[in-house]
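S.K.: Pasting the sequence and the predicted model now:
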Amino acid sequence: MKKISVFMLFIFGVSAAAFSQEDIKWMTFEEAAKATSSSPKMILVDVYTDWCGWCKKMDKETFTNSEVIAYVNENFYPVKLHAEKTDRKFSFKGKEYTEASMAKTMRVTSFPNFVVMDATMENITQLPGYREPKPFIEGLDGIVKRFTK
């Protein structure tokens, strides 16, 4: 009986932790553009593909880290942009784009790649490649401090 009680407590604790963890509040590109026009904030664009193993590793390991989640949600409008998706169109600065054509416009050639934009939706820089949670936050924090003073 004691083993069952301990097991049930363990399962409940794991389930509660999984459900209580907040996620990054991902947006579409056009949602971020609208949000920053009414409440200015930098934009972090995660440019990815379905076949990219390092992109999946970022999703699984870095974007589930509680410190990364808190930092990204506080400092950015985060956007997921599929670099090969051509079926959804949106307008940006008077031109029509697909996610694939926007990735090309941003000159993204490797994945994962993180494009950082200022509140006026101008590209500031790119952070290419997989990053573990701490170096990811450090890289973003350096950009935030440099461009928001």
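M.R.: All right, it came through fine.
S.K.: all contacts plus neighbour counts: C-alpha atoms, from now on.
M.R.: Will do.
S.K.: can you map out the helices along the chain?
M.R.: According to DSSP state H, the chain carries its helices in the segments 2-20, 29-38, 53-57, 66-75, 99-105, 133-147.
S.K.: Please point out which parts of the fourth one sit buried.
M.R.: Spelled out, it's helix 66-75. 68-69, 72-73 (16 or more other CA atoms under 10 Å).
S.K.: Which members of those residues are the farthest-apart pair?
M.R.: Val68 and Asn73 (8.4 Å; CA to CA).
S.K.: put this beside the first:
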Amino acid sequence: MKIFKKLVFILAVSAASLMAVHAEAGDKNDEKGADKGIVFVPGSWAQILKKAKAENKIIFFDAYTTWCGPCKMLQKNVFTRPDVADVFNKNFINVKVDMEKGEGPMLAERYPLEGYPTLFFIDGDGHVVKEIIGYQNPETLIKVGKAVAKKNGALL
């Protein structure tokens, strides 16, 4: 019986060790995976406009809400794709704003919304260059992003 208890103890310790190693490896993979998606820049709207103007870039502005299903799908299935991130991280200042919190309500007045998500392309002076409403598949979002970047003289 003592051998059985020791064996169970050894198996339990081994399993716990393996789970800890697996969890640590998963954390590292998550960190590596984070750089594969669109990088959204934090900051106030005034700071974002200033940054866009200084870098001569267009702002890609994801106007979303936490309860919006298509918004969640964009975040999960489109913004995380390396091919989408490649276009958007090189050519735009990327910003996400919950339109019901913080500066969101003020921005909703400045940039009226017809639905969620609304994806704006805005110049450094705060003028809308392009607006698209609703979920966009990766291919369409890349096509729109490249067209906006090209029109505004960005290097793809």
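M.R.: Now that the structure is in, tell me what you want to look at. Predicted model only: the values in this text are computed from it and were never measured.
S.K.: Now render the buried residues of helix 66-75 of structure 1 as a markdown table, adding distance to Leu81 of structure 1.
M.R.: Shown next, in a markdown table, are the buried residues of helix 66-75 of structure 1 (distance: CA to CA, whole Å):
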| residue | distance to Leu81 of structure 1 |
| --- | --- |
| Val68 | 19 |
| Ile69 | 18 |
| Val72 | 16 |
| Asn73 | 17 |
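S.K.: What separation is there between Lys149 of structure 1 and Gly142 of structure 1?
M.R.: 11 Å (CA to CA, to the nearest Å).
S.K.: When these two are compared, which one has more neighbours?
M.R.: Legend: neighbour count by other CA atoms under 10 Å for Lys149 of structure 1 and Gly142, higher for Gly142 (10 against 5).
S.K.: Aligned to that one, what sits in structure 2?
M.R.: Per TM-score structural alignment, the equivalent position to Gly142 of structure 1 in structure 2 is Ala147.
S.K.: check contacts around its match.
M.R.: Contacts here follow CA atoms under 8 Å, 6 or more residues apart in numbering; on that basis Ala147 of structure 2 touches nothing.
S.K.: So it versus Phe121 of structure 2, what's the distance?
M.R.: 11 Å.
S.K.: Over to Pro138 of structure 2?
M.R.: 16 Å.
S.K.: So Phe120 of structure 2 is in contact with Ile132, correct?
M.R.: Yes - assessed by CA atoms under 8 Å, Phe120 of structure 2 is found in contact with Ile132 at 6.6 Å.
S.K.: Pick out whichever of those two has more residues nearby.
M.R.: Set Phe120 of structure 2 next to Ile132 and count neighbours by other CA under 10 Å: Phe120 wins out with 21 against 16.
S.K.: can you tell me how far the more buried one sits from Tyr64 of structure 2?
M.R.: With CA to CA as the criterion, Phe120 of structure 2 and Tyr64 of structure 2 are 11 Å apart.
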